[in-house]
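In: this one's sequence-less:
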């Protein structure tokens, strides 16, 4: 039986990119459908009526929503190239840090880069404190997943790639080598990994997009 895998996404969304990276890492064939967030398609609204957001993965007619949930679904459905550790404690740990990036870091980073000048200093401080936790979690590892890219690294596109885009678009600097040597090394490893590099949107196009939209 042929499998049908559809992905509804937006080219500039790091959340869509996460899912694309996981699908490609596992060698899964899929059809990508670009959404217009200002004019959402009936299919997107049908498959994700609660959040009405991308990404949505549709596997043989069944929708899965929310990028971290989709990543776990992909890992459980297609066993090659696992992105979650086998050990239950390590799996729980990976889930924790992926969630930490989404629930804590993203909001703080967004405020630090895009808030009004007067509120920015406090936001930078808050974001730096959170990034410190990730710095400590990396320890001496090459990736959060050890020697290979795993769930936290895929979720970490927000820090490894998007943060640099926000910094450049807004002219702020949050992630410095002096303050975060391990995270900086990880970012370099991440962006020079041929697999990740091939699946990132064009940097200059993205910087222009964020400047126009939020600048």
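Out: Great, that's in hand. These numbers come from a predicted model, not from an experiment. Residues are numbered from 1 along each chain as shown.
In: rest of the way, CA atoms for contacts and neighbours
Out: OK.
In: which residues touch residue 203?
Out: residue 165 (CA atoms under 8 Å, 6 or more residues apart in numbering).
In: where's it relative to residue 56, distance?
Out: 24 Å (CA to CA, to the nearest Å).
In: swap in residue 112?
Out: 29 Å.
In: And residue 64, by the same measure?
Out: Taken as CA to CA, the span from residue 64 to residue 56 is 6 Å.
In: Among residue 112 and residue 56, which residue is more densely surrounded?
Out: A side-by-side neighbour count of residue 112 and residue 56, using other CA atoms under 10 Å, places residue 112 first with 27 against 24.
In: from what I can see the more buried one touches residue 129, true?
Out: No. When contacts are counted by CA atoms under 8 Å, residue 112 is not listed as touching residue 129 (11.9 Å).
In: picking that back up, and for residue 64 and residue 56, which residues touch both?
Out: residue 70.
In: what about the strands in the protein?
Out: All strands of the chain, identified by DSSP state E, fall at 5-9, 31-34, 56-59, 62-65.
In: Tell me which other helices or strands the longest one touches.
Out: Helices and strands touching strand 5-9, as assessed by 3 or more CA pairs under 8 Å, 6 or more residues apart in numbering; DSSP states H and E, comprise strand 31-34, strand 56-59.
In: try the third one
Out: Helices and strands touching strand 56-59, by 3+ CA pairs under 8 Å, 6+ apart, are strand 5-9, helix 42-47, strand 62-65, helix 67-77.
In: Over to the second one?
Out: Of the remaining helices and strands, those touching strand 31-34 by 3+ CA pairs under 8 Å, 6+ apart are strand 5-9.
In: here's the one I want to compare it with:
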């Protein structure tokens, strides 16, 4: 075995084998690395530009996205408007129901009379009727007055109909200390429609009819039909 072969296999020093790399192998590896082509700055910039172009949208893709958005708007906006109008009807009807409940509870608690004003003047001479008639027509419907020491005391402002229509008007309701409801100027139990709220902007379910039966039973009905 010649000296060069021993240098490749290694030299044993104190029981350890140390590899010796041939000078020729080192020169060959260096020449191979130096022979590889280097990537220039121009090539790197071109690849980055191609990547940026691929990340964008084409005109066709943009047009398709706009068409989908337009279809969603056309379908969603009318449904959203109908939902808002239906919610307005229900909210207004619940407000009237709340006014009736407030008048009844205060009349029972104080053992006196209370009145929910109608939209028209009652023409009565008692303090509650006079207080309702003194209000402006736009603020009268749904206002609540309580008789305290022979004087009418306001406990709730009028509700009105807002942008809604009151089919048949808003009936005045009077409560006694027993909690029983009566029509204004009558001692018979109230058994009629209090208010029928309507909007012509809805094709169906456009009525919220609130009725009071036997002087104590309230009910809100959802109906469809033209607004008068």
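Out: Received it, and whenever you're ready, just let me know what you need. Worth saying up front: this structure is predicted, and the values here are computed from it rather than measured.
In: List the TM-score for the superposed pair.
Out: For these two chains in superposition, a TM-score of 0.19 is obtained (TM-score structural alignment, normalised by the length of structure 1); 75 aligned residues with a CA RMSD of 6.2 Å.
In: and the helices and strands packed on strand 56-59 of structure 1 as TSV, adding distance to residue 31 of structure 1 and mean neighbour count?
Out: Output for these, formatted as TSV (distance: least, CA to CA, whole Å; neighbours: other CA atoms under 10 Å):
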stretch	distance to residue 31 of structure 1	mean neighbour count
strand 5-9	5	21
helix 42-47	14	14
strand 62-65	14	17
helix 67-77	15	17
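In: looking at those, which is closest to residue 23 of structure 1?
Out: helix 67-77 (7.3 Å; CA to CA).
In: Helices of structure 2, residue ranges please.
Out: 3-9, 23-34, 41-54, 59-110, 127-133, 137-140 (DSSP state H).
In: Likewise for structure 1?
Out: Under DSSP H, structure 1 gives helices at 14-25, 42-47, 67-77, 88-100, 106-114, 117-138, 151-155, 157, 163-170, 181-192, 194-198, 203-214.
In: could I get the ones you listed as a markdown table with distance to residue 34 of structure 1?
Out: Shown next, in a markdown table, are these (distance: least, CA to CA, whole Å):
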| stretch | distance to residue 34 of structure 1 |
| --- | --- |
| helix 14-25 | 10 |
| helix 42-47 | 10 |
| helix 67-77 | 16 |
| helix 88-100 | 25 |
| helix 106-114 | 23 |
| helix 117-138 | 31 |
| helix 151-155 | 20 |
| helix 157 | 19 |
| helix 163-170 | 21 |
| helix 181-192 | 24 |
| helix 194-198 | 18 |
| helix 203-214 | 16 |
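In: Just name the most buried of these.
Out: Mean neighbour count (mean count of other CA atoms under 10 Å) peaks for helix 151-155 among the helices of structure 1, with a mean of 25.
In: how about the nearest residue to residue 127 of structure 2, chain neighbours excluded?
Out: Once flanking residues are discounted, residue 127 of structure 2 sits nearest to residue 152: 5.6 Å by CA to CA, 6 or more residues apart in numbering.
In: what's the burial count for that neighbour?
Out: Around residue 152 of structure 2 there are 21 residues (other CA under 10 Å).
In: distance of it from residue 72 of structure 2?
Out: If you go by CA to CA, the gap between residue 152 of structure 2 and residue 72 of structure 2 works out to 54 Å.
In: ok, the residue lying closest to residue 221 of structure 2 once chain neighbours are set aside - how many residues close by?
Out: Take residue 221 of structure 2 and drop its neighbours on the chain: the residue closest to it by CA to CA, 6+ apart is residue 209, 5.0 Å away. By other CA under 10 Å, 21 other residues sit near residue 209 of structure 2.
In: so residue 209 of structure 2 touches residue 223, yeah?
Out: Yes. Residue 209 of structure 2 lies in contact with residue 223 (CA under 8 Å); the separation is 7.3 Å.
In: still on that earlier bit, I'd like to know which of the helices and strands packed on strand 56-59 of structure 1 lies nearest to residue 89 of structure 1.
Out: helix 67-77 (15.6 Å).
In: Which other helices and strands does the closest one contact?
Out: Using 3+ CA pairs under 8 Å, 6+ apart, helix 67-77 of structure 1 is in contact with helix 14-25, strand 56-59.
In: export these to CSV and tack on distance to residue 7 of structure 1?
Out: What follows is those, written out as CSV (distance: least, CA to CA, whole Å):
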stretch, distance to residue 7 of structure 1
helix 14-25, 8
strand 56-59, 5
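In: nearest to residue 189 of structure 1, of those?
Out: helix 14-25 (15.7 Å).
In: circling back: what's the most buried one of the helices and strands packed on strand 5-9 of structure 1?
Out: Of the helices and strands packed on strand 5-9 of structure 1, strand 56-59 is the most buried (mean count of other CA under 10 Å), at a mean of 22.
In: For the residue lying closest to residue 70 of structure 1 once chain neighbours are set aside, which residues are in contact?
Out: Ranked by CA to CA, 6+ apart and with sequence neighbours excluded, the top spatial neighbour of residue 70 of structure 1 is residue 64, at 6.0 Å. By CA under 8 Å, 6+ apart, residue 64 of structure 1 lies in contact with 56, 57, 58, 70, 73.
In: Next: residue 68 of structure 1.
Out: Here residue 68 of structure 1 is in contact with 98, 99, 155 (CA under 8 Å, 6+ apart).
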